[in-house]
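1. Next come a sequence and a model predicted from it.
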Amino acid sequence: MTDHTADAWEIAAAYERYVGRWSRPVASKFLQWLPPAGAGAAWCDVGCGTGALAHAVLVAEEPSRVVGVEPSEGFAAAARTTVDDPRFEVRPGTAAAIPAVDGEFDRVVSGLVLNFLPDPIEGLVEMRRVTRAGGTIGGYVWDYAEGMEMIRAFWDAAVELDEAARDRDEGVRFPLCRPDPLHDLLASAGLTGVRIQPLEVPTVFADFDDFWAPFLGGQGPAPGYCMSLPARRRAELRTVLEARLRRDRAGRIALTARAWAFHGSVPD
C-alpha cells in the first residue's frame, strides 16, 4: 500500500496549471475509444476533480445524468463552476465509498485517479458495486514510468541531484502506470473483456517558465517535492532541468503526455 500523505490535491487553479490543462484532451480521446454507452445512460465520474472528464462526457455523449464523486472540497467547487449543466451533480465521497446505490450507473469512469487510491482493488470493487450488470468501468492513468514526459523529466533531474528523490518518483511508486499490472488489477476485480490502450497528447510549453512554474504550485507528488526543497536546492533543480530540455526556434518546449486507458465489463 502506498503512502499518499504528501500527495496534496486541493488547489484547483494550481492543479489546472500543472496537469489539469493536459487532462482535457486525454478525456476526449478516452471517450472516443470507450465503447459507446448510448443515449440516456447514467454515468459516474469517480474522483471527478475539476470536472474535465465529466464535461467531456456531457459534450460527447448523450447521458441522462453524470454524477461526480470527489473528496476535495476545493476541486468539487471548481467542478460545479466549470461544468454548467443541469445533468451534472457532485457528491462528496471517495472511490472506496461511492455515495450511490448498487447498480445505479451504466458507466463508471475515473480519470487519472487509480494510482492515487490507497487500495486500488478496493476502489475497483466499489466501482463494480455501483455499476449495473453488463455495464462498463473505464478510466486512464498517466504513464509516469516513461510516457508522461513532463513529469519524467522532472524526476530524472531530481534523482540526479538527490538519490533519495527516487522514492517519491511516481514511476517507481505506482506500478499501475504500466499496462500489465493495470490489466491484472482489473481482472482481479472481476471485470471481463479487459482492454488497455495508450493515449497520447502533445504538451507544448511556451517557454521554460511555462514548464517550471506549475511545479511551484504544490499540487501532487512532483510539485510537493519541489516545494519541500530549500531555495538553493530548488534553484539547482531548475538549472538542471533548464539545461536538459530542448526548445524549438520560438523557445517552445514540445513534449508528449501518454496515458494508459482501460475498460472492462461487469459480468451479467
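-> Now that the structure is in, tell me what you want to look at. Numbers count the residues shown, from 1 in each chain.
2. For the rest of this, base every contact and every neighbour count on C-alpha atoms.
-> Will do.
3. Strands of the stretch 151-268 of the chain, start to end?
-> 192-205, 253-265 (DSSP state E, counting those that start in this stretch).
4. between those, which gets nearest to Leu114?
-> Nearest of the strands of the stretch 151-268 of the chain to Leu114, taken as Cα to Cα: strand 253-265 at 10.8 Å.
5. If we go by neighbour counts, what in that closest one is buried?
-> For strand 253-265, the neighbour count (16 or more other Cα atoms under 10 Å) marks 253-255, 257-265 as buried.
6. Just the angle for it relative to strand 192-205, thanks.
-> Interaxial angle, strand 253-265 versus strand 192-205 (axes from the mean of the first three to the mean of the last three Cα atoms, to 10 degrees): 160 degrees.
7. which helices and strands does strand 253-265 pack with?
-> Packing partners of strand 253-265 (3 or more Cα pairs under 8 Å, 6 or more residues apart in numbering; DSSP states H and E): helix 21-33, strand 131-142, helix 149-161, helix 179-188, strand 192-205.
8. can you state the direction angle for that strand and helix 21-33?
-> In terms of direction (the same axes, to 10 degrees), strand 253-265 departs from helix 21-33 by 40 degrees.
9. for comparison:
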Amino acid sequence: MGDREGVEEQRVDMWAAGDAYDRYMGRWSRPVAGGFVTWLDAGAGLRWLDVGCGTGALAATVAARCRPRAVVGVDRSVGFVASAGAAAPEPARFVVADALALPVHDQAYDLAVSGLALNFLPDPAAAVVEAARAVRCGGTVAAYVWDYAGGMGFLRAFWEAAVQVDPSAAIQDESRRFRLCRPDPLRALWVRAGLEDVAVAPIEVATVFAGFPDLWEPFLAGQGPAPAYVASLAPGLRDRLRDTLGRAVPTRSDGSIALTARAWAVRGRRPGGTALGRAPG
C-alpha cells in the first residue's frame, strides 16, 4: 500500500532513488515503524506481508524485533525494492509487485501491514480489501500514514512558506490532497473492507535537524511531493522559498531545529477467526 504521490504512474517516477528518499523522509520512517510495531504487539513466529515497503524500514523493523517466520515486502518501485533488498536482515525479502494485485495466495499471511503508502495508491479501498484477502481468518490488516493536516512539523512549515511566496502552491499541499490521512477516514476505510475490532492511534516521533541545510537540502532531491514542487520552481523563486522557510522554523542556539512528526495508525481483524495472538508452539 511507502509515503508516495498522486496516481501510480507518478508515484513510480517520484519514488525511485532510495538514498534520496532516506534523507528526505526515510530517516523518520524508521522510528515511526518502531512505534507501529510496538503498538501492534504481535507475537513471534508469524508471517508478515509489507505492502508498499519502500526502502524497507518497516520490514527491517519487523525482522529485527518480532522474530517472524517470514517477512515479504512488495513495492512497485524497482529502485526502492533494490535498496530494501541490499540492507535486508533475515528473513526479510522483497519483490516488485502492485499493491492492488498482490502476488500471494489467499490467507497466506498472519499480518498484512503498510507504512506511509496507503494515501499514494490510486485506490486505497481496493488495496485494503486486497490486503485482507492475503491474511488468514483472525489475521490483522494494519497501516500507518503521516498526519499531513497537523502533525508534520517540517512539512507544515514548508507549505506555509511555499504559499507565502507562491499562492498557487496551496493546491499541492499534502494536507489538502491527502484527506484520508486522518482518524475518521482511516477507520471508515477499514470498516468498509469488512474488518473487525478496528482501532486507530497516533504515533509521534522527534524530527531533529542538525541545522537548516539538513532540513532544506533533502527538498532539492525530487523524491516526494514537496521536493517535486521545489524542482518545478525557477531558481529565484526557489531561493525566496528557502529564505522564507529558514526564517520560519524554530532554530535553537546551536543551530539545530527540533520538530515532531505524527502518524496515524489503524488496524483491524479479518473476521472468521480469533483475534491475532502468539503463534502456537
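-> That came through fine. Quick caveat, the model's predicted, so the values are computed rather than measured.
10. quick one on the thing from earlier: take the helices and strands packed on strand 253-265 of the first structure and write them to JSON lines, including distance to Val113 of the first structure and mean neighbour count.
-> Below are those laid out as JSON lines (distance: least, Cα to Cα, whole Å; neighbours: other Cα atoms under 10 Å):
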{"stretch": "helix 21-33", "distance to Val113 of the first structure": "11", "mean neighbour count": "18"}
{"stretch": "strand 131-142", "distance to Val113 of the first structure": "7", "mean neighbour count": "24"}
{"stretch": "helix 149-161", "distance to Val113 of the first structure": "16", "mean neighbour count": "19"}
{"stretch": "helix 179-188", "distance to Val113 of the first structure": "13", "mean neighbour count": "17"}
{"stretch": "strand 192-205", "distance to Val113 of the first structure": "16", "mean neighbour count": "17"}
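11. Could you point out which of these sits nearest Ala13 of the first structure?
-> Judged by Cα to Cα, the one of those that comes nearest to Ala13 of the first structure is helix 21-33, at 10.2 Å.
12. Next, the angle from that closest one to strand 131-142.
-> On the basis of the same axes, to 10 degrees, helix 21-33 of the first structure is oriented at 140 degrees to strand 131-142.
13. post-alignment, helix 21-33 of the first structure versus the second structure, mean distance?
-> Taking mean Cα distance after the TM-score superposition for the first structure, the mean distance separating helix 21-33 of the first structure from the aligned residues in the second structure is 0.5 Å.
14. against the second structure, where does that helix fall?
-> Mapped onto the second structure using TM-score structural alignment, helix 21-33 of the first structure spans residues 27-39.
15. outside of the matching stretch, which residues touch it?
-> Stretch 27-39 of the second structure is contacted from outside by 57-58, 61-62, 115-116, 144, 203-205, 207, 263, 265, using Cα atoms under 8 Å, 6 or more residues apart in numbering.
16. Between which two of the residues you listed is the distance greatest?
-> Val62 and Thr207 (21.9 Å).
17. if we can go back for a sec, would you turn the strands of the stretch 151-268 of the first structure into CSV with distance to Thr82 of the first structure?
-> Converted to CSV, the strands of the stretch 151-268 of the first structure look like this (distance: least, Cα to Cα, whole Å):
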stretch, distance to Thr82 of the first structure
strand 192-205, 22
strand 253-265, 23
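18. Now check the first structure for the residue matching Val113 of the second structure.
-> So, by TM-score structural alignment, Val113 of the second structure is matched to Val109.
19. Could you name the helices and strands sitting against the helix or strand containing its match?
-> Following DSSP states H and E, one finds Val109 of the first structure within strand 105-111. If contacts are counted by 3+ Cα pairs under 8 Å, 6+ apart, strand 105-111 of the first structure sits against strand 42-46, strand 131-142.
20. do you know which of these lies nearest Trp212 of the first structure?
-> strand 131-142 (19.0 Å).
21. Which residue range of the second structure does that closest one align onto?
-> Going by TM-score structural alignment: strand 131-142 of the first structure matches residues 135-146.
22. next one: stretch 63-79 of the first structure
-> Counting by TM-score structural alignment, stretch 63-79 of the first structure corresponds to 68-84 in the second structure.
23. what comes up buried for the matching stretch?
-> 68, 70-84.
24. average distance between the match of strand 131-142 of the first structure and the first structure?
-> Relative to the first structure, stretch 135-146 of the second structure is 0.6 Å off (mean Cα distance after the TM-score superposition for the first structure).
25. So what's the gap between that stretch and the chain middle?
-> Its chain's C-alpha centre and that of stretch 135-146 of the second structure lie 14 Å apart, by Cα atoms, centre = their mean, to the nearest Å.
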